[in-house]
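Colleague: A predicted structure for the sequence below; I have some questions about it.
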Amino acid sequence: MDNIAGTKSSLTWAVHLSVVALVALWLFPTVGLLVSSFRTADQIATSGWWKSMFPSEQNLTLRTDAPETQAQIDGLYVIEGKLFEEGKDATISVWGISSRAIADFNAGDTAELRKGGTVTVQADGSYRMENAEPFEGSRGSRIFVTAETPPEFTWANYKNVLITGDATDNMTKAFFNTLTVTIPATIIPILIAAFAAYALAWMDFPGRALLIAFIVALLVVPLQLALIPLLRLHLGIGIGKGYLGVWLAHTGFGLPLAIYLLRNYMVGLPRDIIENARVDGATEFQIFTKIILPLSFPALASFAIFQFLWTWNDLLVSLVFLIDATGETTVMTKQIVELLGTRGGNWEILATSAFVSISVPLLVFFAMQKYLVRGLLAGSVK
């Protein structure tokens, strides 16, 4: 009875569960990256993003004030202050004065310093150092504490990446370099594929069926197979170290799918409209520009989404065809890899840079997703 029209399949629940699983599979990493981009380095190192809304226990290395701040009180040299920054609410459970013994003392206990004197650390982070002799040195003493800190979110990571941080200039340049690669690499294959798809769909010429079969066969050619031969060709003609080479590479790798997708859509357009236009005296170019292109907008938009996402997130083609030792043409994916090498411990900077990188594709996808489904389903139902 499941095959009778109007009845619901008994496997509907399996389809729903599969959709939910796929959505969760893509959504969880994105949400995790977004949450991590607002967390501090200590929080990322001590707990997962799914625990970001709950207090976490962290092992912190803090310093007392410098000896130059000491004051003489009742014959003793005293340094007082708070280990935590102003406004940070944390509760110390245990602490120590050595990295090998970070839990020797409880909050409120007093410890003897190696260079003389004592230090007392309270649960709220306040401390008092006392010594009969003046404290010496240019920096304060290190205190190792285990403290429970409340959830904390900050805009400092985005400020560091986008506005005033060490990585700001590089990420800004990489952002515009990525736009310089992505926009032409999306527009050029669409223009070429639209003409080719129209010819394969509505123009009769010898070998058309073989040409369509050849284009379909190109869909399964691995990208990696053609990289080195194509790079040697580009270097031979002098375009292997700039934007032109990477534009042509993305165009060549994207054309088979573009032609296949657009051709399937154009074949499904009403034949009467095109033949009536020909009877009225319209040329093939006029039919293409005045009728086919406006009607094919969903398919054009769907491929534009795919091509934009591929070129924006591409690393391999950029590494091969954008050969530049000065970093003037570095794209965002490569810049993030370089940050991973130079800032291996700064996960908050890496998370923020990665989310900035994926924010543009997310905006493009959500803005044009209604065209994506229409373009992909074109020609599937006659």
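Modeller: Good, I have the coordinates. Numbering: from 1, shown residues only.

Colleague: when you work out contacts or count neighbours from here on, use the C-alpha atoms and nothing else.
Modeller: Fine.

Colleague: look up how far residue 187 lies from residue 43.
Modeller: As judged by C-alpha to C-alpha, to the nearest Å, residue 43 and residue 187 stand 43 Å apart.

Colleague: who has more neighbours out of those two?
Modeller: residue 43 (23 against 15; other C-alpha atoms under 10 Å).

Colleague: can you tell me the element the more buried one falls in?
Modeller: helix 41-46 (DSSP states H and E).

Colleague: residues in contact with that helix?
Modeller: Helix 41-46 has contacts (C-alpha atoms under 8 Å, 6 or more residues apart in numbering) with 36, 52, 56, 57, 58, 60, 346, 347, 348.

Colleague: and which of these is nearest residue 130?
Modeller: residue 60 (22.8 Å; C-alpha to C-alpha).

Colleague: count of residues packed around the nearest residue to that closest one once chain neighbours are set aside?
Modeller: Using C-alpha to C-alpha, 6 or more residues apart in numbering and skipping the chain neighbours, the partner closest in space to residue 60 is residue 145 (5.4 Å). By other C-alpha under 10 Å, 29 other residues sit near residue 145.

Colleague: from residue 122, how far off is residue 145?
Modeller: 11 Å.

Colleague: for those two, list the residues in contact with both.
Modeller: Applying C-alpha under 8 Å, 6+ apart, one finds that residue 145 and residue 122 are jointly contacted by residue 92.

Colleague: second structure for comparison follows:
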Amino acid sequence: MDNIAGQKSSLTWAVHISVVVLVVLWLLPTVGLLVSSFRSADQIATTGWWKSLFPQEQNLVIRTERPDAQEFIDGVYVLEGNLFELGDAADGVVSVWGTSSREIDAYSAGETADLGDKGLLTIQANGDYRFENQSEFSGSRGQRVFMTAVSPPSFSLDNYRNVLFSNSSSSSMGKAFINTLTVSIPATIIPILIAAFAAYALAWMDFPGRALLVAFVVGLLVVPLQLALIPLLKLHLGVGIGKGYLGVWLAHTGFGLPLAIYLLRNYMVGLPKDIIENARVDGATEFQIFVKIILPLSFPALASFAIFQFLWTWNDLLVALVFLIDSSGDTTVMTRQIIELLGSKGGNWEILATAAFISITVPLIVFFAMQKYLVRGLLAGSVK
């Protein structure tokens, strides 16, 4: 009796728990990336994103103001200010500090350090400092201070301003964002247009060799992308389209057509045959049937492939590196720009997190806007 159709399974709770766990596992990296994009480099280096809502103890290295800012007050030369305002850290509470990396806890907040000829340095718990000396301060840089401070949670839009609006070619993502849209939109539309015509012909038009063409398309699904890159690049360079957007559009079109034709053909085969036959009896041409009947009914399959193709082209790096050959950086896409942000030593993690989240924003919008068509398109032809 447990297997009777329509009876609710006793393991439904296990399915629900599994779904929740999978959703959480998928969301955690995205949430972590979002939170990190609003944090400073010191915060990211000190604590994980899951501790961002709590006060954090950080080891900071900040310099006092330069000697040219000194004032002569009551017979001594004085440098005053607030260390938190001079550094990138938010306001906090200083617990211990020092002037050497070997003894960062040499003094407590409020104590005065005797630095000999350099003068007397006092640092308060709120970060205020007073650096005084009987003789004039010299040099081009301020005194380096190591301190341990407890800082409150802090978030800002500085990373986004730096990434999107910086004039530096090494950090600006605005141009790369436009370049990626320029690659992704045509590389999604072109294969859909071509594949729709091909899928209709393979599904509803009788001609010699149709079955062989269907088998050939299925075989192309397993051809490795890397296998065709170099021969295709030589062909593009030979005809003069290997160094611009046209070459990368055609490359993405060629690599995406087998999947597009396969999905659309499976969906179109499952459409009611009576509708098409009635249209032919009424005198409709094949093109009219395709445009007025097949395309509207095949929208779920078209949307399904559009999601796959857009996500693939948006996140692509390999094809862009091969077919967008531009030393000036005018056609650099976001995936390549993110790699350049890492630098040779893999730094700038706060900029990297921001750039990566900007990169995934558009795919997330596209996916959630069209996800209701995804399953319908993928299941095309599986049930008769």
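Modeller: That came in fine, so what should we check first? Computed from a predicted model, the values in this text were never measured in an experiment.

Colleague: the helix holding residue 43 of structure 1: average distance to aligned residues in structure 2?
Modeller: Superposing on structure 2 and averaging over aligned pairs (mean C-alpha distance after the TM-score superposition for structure 1), helix 41-46 of structure 1 comes out at 0.7 Å.

Colleague: likewise for stretch 18-33 of structure 1?
Modeller: Compared with structure 2, stretch 18-33 of structure 1 is 1.8 Å away on average (mean C-alpha distance after the TM-score superposition for structure 1).

Colleague: buried sites along that stretch?
Modeller: For stretch 18-33 of structure 1, burial by neighbour count (16 or more other C-alpha atoms under 10 Å) applies to 32, 33.

Colleague: so stretch 316-323 of structure 2 matches what in structure 1?
Modeller: The counterpart of stretch 316-323 of structure 2 in structure 1, using TM-score structural alignment, spans residues 314-321.

Colleague: other residues contacting that stretch?
Modeller: The contact list for stretch 314-321 of structure 1 (C-alpha under 8 Å, 6+ apart) reads 227, 231, 240, 241, 242, 245, 246, 249, 250, 331, 333, 334.

Colleague: residue 207 of structure 1 matches what in structure 2?
Modeller: So residue 207 of structure 1 corresponds to residue 209, using TM-score structural alignment.

Colleague: any idea how far its match is from residue 216 of structure 2?
Modeller: 10 Å.

Colleague: these two - which one has more neighbours?
Modeller: Using other C-alpha under 10 Å, the more surrounded residue of residue 209 of structure 2 and residue 216 is residue 216, with 12 against 9.

Colleague: which secondary structure element is home to that one?
Modeller: Counting by DSSP H and E, residue 216 of structure 2 is part of helix 210-220.

Colleague: mean per-residue distance, that helix versus structure 1.
Modeller: Looks like 1.5 Å for helix 210-220 of structure 2 (mean C-alpha distance after the TM-score superposition for structure 1).

Colleague: immediately after that helix, which helix or strand?
Modeller: Heading C-terminal from helix 210-220 of structure 2, the first helix or strand you meet, by DSSP H and E, is helix 225-239.

Colleague: which bit of structure 1 covers that next one?
Modeller: Under the criterion TM-score structural alignment, helix 225-239 of structure 2 matches residues 223-237.

Colleague: follow-up on the earlier one: my guess is the residue nearest to residue 60 of structure 1 contacts residue 83. True?
Modeller: No. If you go by C-alpha atoms under 8 Å, residue 145 of structure 1 and residue 83 don't touch, sitting 9.5 Å apart.

Colleague: quickly list what's touching both of these two.
Modeller: Going by C-alpha under 8 Å, 6+ apart, residues that sit against residue 145 of structure 1 and also against residue 83 are residue 62.

Colleague: spell out, range by range, the strands that occur in structure 1.
Modeller: 56-63, 71-73, 76-82, 91-96, 105-106, 110-112, 118-121, 126-131, 142-149 (DSSP state E).
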